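> predicted model and sequence follow; I will ask about them next.
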Amino acid sequence: MPTATLPGPLRLGDSIEVATPVVLAPMAGVTNAAFRQLCAEQGAGLYVCEMITSRGLVERDRVSLSMLTFAPNESVKSVQLYGVDPATMGEAVRVLCGEHGVDHVDLNFGCPVPKITRKGGGAALPWKATLLGQILTEAVEAARPYGVPVTMKTRKGIDDDHLTYLDAGRIAEDTGAAAIALHGRTASQHYSGRADWDSIGELKAAVSSIPVLGNGDIWEAADAIAMVERTGCDGVVVGRGCLGRPWLFRDLSAAFAGETAQELPRLGEVMGVMRRHAELLGEWLGEERGCVEFRKHVSWYLKGFPAGGRIREDLGMVSSYAALDSLLVELDPDEPYPVSELGTPRGRQGSPKRVHLPDGWLDSRELAGAIDIAAEDATSGG
């Protein structure tokens, strides 16, 4: 039921209260410890680690374990976990809570990537309702002794003819999940078109005992407020909207507090954030590797600004702070923020795609035989 009252702090179980009901969505190759620290310096919220596979944790995969790195300002260690096998998922949760002191576990049932869905994982999995319940039950029970809340994120369904989000909400409540987040797109949409906020409102109306979070097309703080006012959801999940714009969390904190957001940053402030981002990556990875990792963010930071092609190209090849500094000083710090970029999509978009599924997957809501664990390799972050 839509409400004009903004939600208060986001409460997950008995142990977590997030002052601003905003969650950073895990994005592969983006939401590492450095980026999460940068965002947390801007405003309050829950900042979730990149997705890690349950099998990778259980098998002590080096890459998976290396991703369990948290910034000094992360008071809540939050990890998104992906898996398809209930027992493996439960064991992975025990590893996270018991060995790494993780405070919150989010389960991913929304990934539309073909290599995942063609084996029945990600956004394909909620179609198998019993399996979804089994995975949630195992994860919640594994986390219970540690007092760690388990949440889930999903999509509307596989496509418009195979919707699962209302069933997923019921299963989340029944199994003891602490919250459910809904991306208002189907798997077949990938990141194209517009998110269906009405589906978020429908889920909120159907789920009464746990928070419902909305995700999709939050490009500005005003979008987040519009979403909660329209849907009545208890908070928002922000993904692509913060690419090259970590100060979005500053604006979101102000908006949910009923305050006026600060003025749009001029290019000089953006340059300062860019330098800070590179420094944080360097602290985590070393200067050269950190600068190389920073390259992918340059186009997002400079989107819409009148920076020449040569500078953009050179910034996309930096490997030291000195090289970065020598290029940034060529930009005009007084250049105003390009207002034409406000409210526009960022990051990947693409077009609708056929969802790759196992043979016969849509024939029944129940799983015939065992899940193919090849749907979950040991490689995390993808």
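Received, thanks.
> C-alpha only now, for contacts and for neighbours.
OK.
> next SSE after the longest helix anywhere in the chain?
In the chain, with assignment by DSSP state H, the single longest helix is helix 267-285. Downstream of helix 267-285, the first helix or strand assigned by DSSP states H and E is helix 287-294.
> all strands of the stretch 151-300 of the chain, in order?
Assigned by DSSP state E, counting those that start in this stretch, the stretch 151-300 of the chain shows strands spanning 157-159, 162-163, 179-183, 212-215, 235-238.
> tell me the buried residues in stretch 323-341?
Residues of stretch 323-341 classed as buried: Leu324, Leu328, Leu331, Pro333, Tyr337, Pro338 (neighbour count, 16 or more other Cα atoms under 10 Å).
> now the fifth one: closest residue in space that isn't a chain neighbour?
Think Tyr337. In this structure, Tyr337 finds its nearest non-sequential neighbour in Arg266, 5.2 Å apart by Cα to Cα, 6 or more residues apart in numbering.
> from Ala221, how far off is the spatially most distant residue from the centre of the chain?
The C-alpha centroid of the chain is most remote from Glu330, which lies 34.0 Å away (Cα atoms, centre = their mean). Glu330 sits at a distance of 31 Å from Ala221 (criterion: Cα to Cα, to the nearest Å).
> same thing with Glu99?
Computed as Cα to Cα, the Glu99 to Ala221 distance reads 37 Å.
> of those two, which one has the most company?
Ranked by neighbour count (other Cα atoms under 10 Å), Glu99 and Ala221 place Ala221 first, with 21 against 9.
> which residues does the nearest residue to Leu213 once chain neighbours are set aside contact?
For Leu213, ignoring the flanking residues on the chain, the nearest one in space by Cα to Cα, 6+ apart is Ala181 at 4.4 Å. With contact set as Cα atoms under 8 Å, 6 or more residues apart in numbering, Ala181 has these partners: Thr151, Met152, Lys153, Thr154, Val212, Leu213, Gly214, Asn215, Val237.
> structure B:
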Amino acid sequence: MAGITNTAFRRLCREYGAGLYVSEMITTRALVERNEATMRLIRHHESETPRSIQLYGVDPVVTAEAARIIAEEDRADHIDLNFGCPVPKVTRKGGGSALPWKLGLFRDIVEGAVKAAGDVPVTVKMRKGIDADHLTYLDAGRIAEDAGAAAVALHARTAAEFYSGTADWSAITKLKETVTSIPVLGNGDIWSAADAVRMMDETGCDGVVVGRGCLGRPWLFGELATAFGAEAPVVDANLGFVAQAFRRHAELLAEFFEDEDRGCRDIRKHVAWYFKGYPVGGDLRASLATASSLAEIDDLLAQLDHDAPYPGAAAEGQRGRAGSPKRPVLPQGWLDSRDIAEDASCELQGAELDTSGG
């Protein structure tokens, strides 16, 4: 969700329903070195509570220091450690979903972060493993539990599966049976509130994590809240409602970037997600995807049939990238051992240099 879950989108989601809304991926070294862009990404709007920051790191010392900064400087109420990213630029350096293969390194990172964070709870998000022959989630779940993590979340796909196919919810069941003293959260193919209820019923997990399912549907969290017995606004997602949500998102992005042109450029990638299944012509979609001001967006949205009803199945189901399975890109010799080797450590040094936000 890099480039998506900035302050603007988190604020918008919160307006529709309660939840724990996590920041974009924050690189630990960039945070420790107080990179200007990273320090901006970890700022929260005053309306955001609880505040949550997602950390990506490969070095136990650096990750612990990043957690200490967050805790001591009161920058968040929750830290989530990301071990689920499958993109090649992350896994090729031993990060993301590749890292739990190295059990000792994984343990050191989680233990260090938990200790440094003090009273700030630390959770762990991960995938099933690298591929079907190199599964890591049960070992990683036990390690995270023993290390003092407050909860573990499983995206029920391997890195090799990327975002393709169907998530293996049976793995969430196995993790729940293995990790018994802390909550286990499920992730993968939550496209609706009904999916979330079904996942919890089928797997016994303690909660759900939503990623791509909220793209263009920030009100999904209100539907989830209602499904689990909380109060949230009742939504009639006709085209007028969707247009209003899209406009609000663009406005919040302009505020976040402190630049209307940049905010309007950033909202462009959301056009297809918001209007999936709705009667919005190709020319109008293309115009929305090139608009450079809020006034221009207003003029374009005024051309829509705001009374057009929710289209049902056409607007539901998978959103965002899916792709096809692919061979994970890993450091040379990564799979030869579950222990971190000196040559792999050299690769890991470069994994800490990327700027936050993906």
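Alright, I've got the coordinates. Everything quoted here is computed from the prediction, not taken from an experiment.
> and among the strands of the stretch 151-300 of the first structure, the most buried is which?
Stretch with highest mean neighbour count among the strands of the stretch 151-300 of the first structure: strand 212-215 (a mean of 29; mean count of other Cα atoms under 10 Å).
> residues in contact with that strand?
Strand 212-215 of the first structure is contacted from outside by 179-184, 197, 200, 203-204, 227-228, 233-238, using Cα under 8 Å, 6+ apart.
> run a quick neighbour tally on Ala178 of the first structure.
When neighbours are counted by other Cα under 10 Å, Ala178 of the first structure registers 24.
> quick check, Gly350 of the second structure in contact with Lys93.
Yes - contact criterion Cα atoms under 8 Å: Gly350 of the second structure and Lys93 qualify, at 6.9 Å.
> which of these two has more neighbours?
Lys93 (25 against 13).
> Arg250 of the first structure matches what in the second structure?
In the second structure, the residue matched to Arg250 of the first structure (TM-score structural alignment) is Gly222.
> repeat that for Leu136 of the first structure.
Residue pairing (TM-score structural alignment): Leu136 of the first structure is matched to Val110 of the second structure.
> and the helix or strand harbouring its match, how far from the first structure on average?
Here Val110 of the second structure is covered by helix 103-117, with elements defined by DSSP H and E. Compared with the first structure after the fit, helix 103-117 of the second structure shows a mean deviation of 0.5 Å (mean Cα distance after the TM-score superposition for the first structure).
> which elements pack onto that helix?
helix 60-72, strand 122-127, helix 137-147 (3 or more Cα pairs under 8 Å, 6 or more residues apart in numbering; DSSP states H and E).
> what's the neighbour count on the residue mapped onto Glu48 of the second structure from the first structure?
For Glu48 of the second structure, the aligned residue in the first structure is Glu74 (criterion: TM-score structural alignment). Neighbourhood size, Glu74 of the first structure [other Cα under 10 Å]: 17.
> Glu74 of the first structure against Gln37, yeah?
Yes - Glu74 of the first structure is within contact range of Gln37, at 7.1 Å (criterion: Cα under 8 Å).
> how much space between the residue nearest to Leu213 of the first structure and Leu125 of the first structure?
Relative to Leu125 of the first structure, Ala181 of the first structure is positioned 15 Å away (Cα to Cα).
> repeat for Leu12 of the first structure
Leu12 of the first structure is 24 Å from Leu125 of the first structure, where distance means Cα to Cα.
> what does Gly309 of the first structure give?
44 Å.
> ok, the two, which is more surrounded?
Using other Cα under 10 Å as the criterion, Gly309 of the first structure and Leu125 rank with Leu125 on top: 30 against 9.
> can you pull the contacts of that one?
Counted by Cα under 8 Å, 6+ apart, Leu125 of the first structure has contacts Val84, Phe109, Thr117, Leu131, Leu132.
> how about Gly207 of the second structure?
So Gly207 of the second structure contacts Pro183, Val184, Leu185, Gly186, Met200 (Cα under 8 Å, 6+ apart).
> could you check which residue of the first structure pairs with it?
Residue correspondence to the first structure (TM-score structural alignment): Gly207 of the second structure is matched to Gly235.
> was I right about Val76 of the first structure contacting Gly101?
No - with contact defined as Cα under 8 Å, Val76 of the first structure does not count as touching Gly101 (9.8 Å).
> using the three-state scheme, assign Thr17 of the first structure.
Let me fix one detail, which is that residue 17 of the first structure is Glu and not Thr. Three-state call for Glu17 of the first structure (DSSP: H, G, I helix; E, B strand; the rest coil): strand.
> excluding chain neighbours, what is closest to it?
Nearest residue to Glu17 of the first structure, sequence neighbours excluded (Cα to Cα, 6+ apart): Arg11, at 4.5 Å.
> now the one you found: how far from His104 of the first structure?
Counting by Cα to Cα, the gap from Arg11 of the first structure to His104 of the first structure is 12 Å.
> between the two, which one's more packed in?
A direct count of neighbours by other Cα under 10 Å for Arg11 of the first structure and His104 places His104 higher, at 26 against 18.
> OK, contacts around the aligned residue in the first structure for Asp261 of the second structure?
Alignment note: Asp261 of the second structure maps to Glu288 in the first structure; criterion TM-score structural alignment. Residues counted as contacts of Glu288 of the first structure (Cα under 8 Å, 6+ apart) are Gly282, Ser319, Ser320.
> hmm, 7 Å instead?
Neighbour list for Glu288 of the first structure: Ser319, Ser320 [criterion: Cα atoms under 7 Å, 6 or more residues apart in numbering].
> re earlier: adding distance to Leu367 of the first structure and neighbour count, write the contacts of Leu125 of the first structure out as CSV.
Shown next, in CSV, are the contacts of Leu125 of the first structure (distance: Cα to Cα, whole Å; neighbours: other Cα atoms under 10 Å):
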residue, distance to Leu367 of the first structure, neighbour count
Val84, 12, 28
Phe109, 16, 25
Thr117, 14, 22
Leu131, 7, 20
Leu132, 10, 21
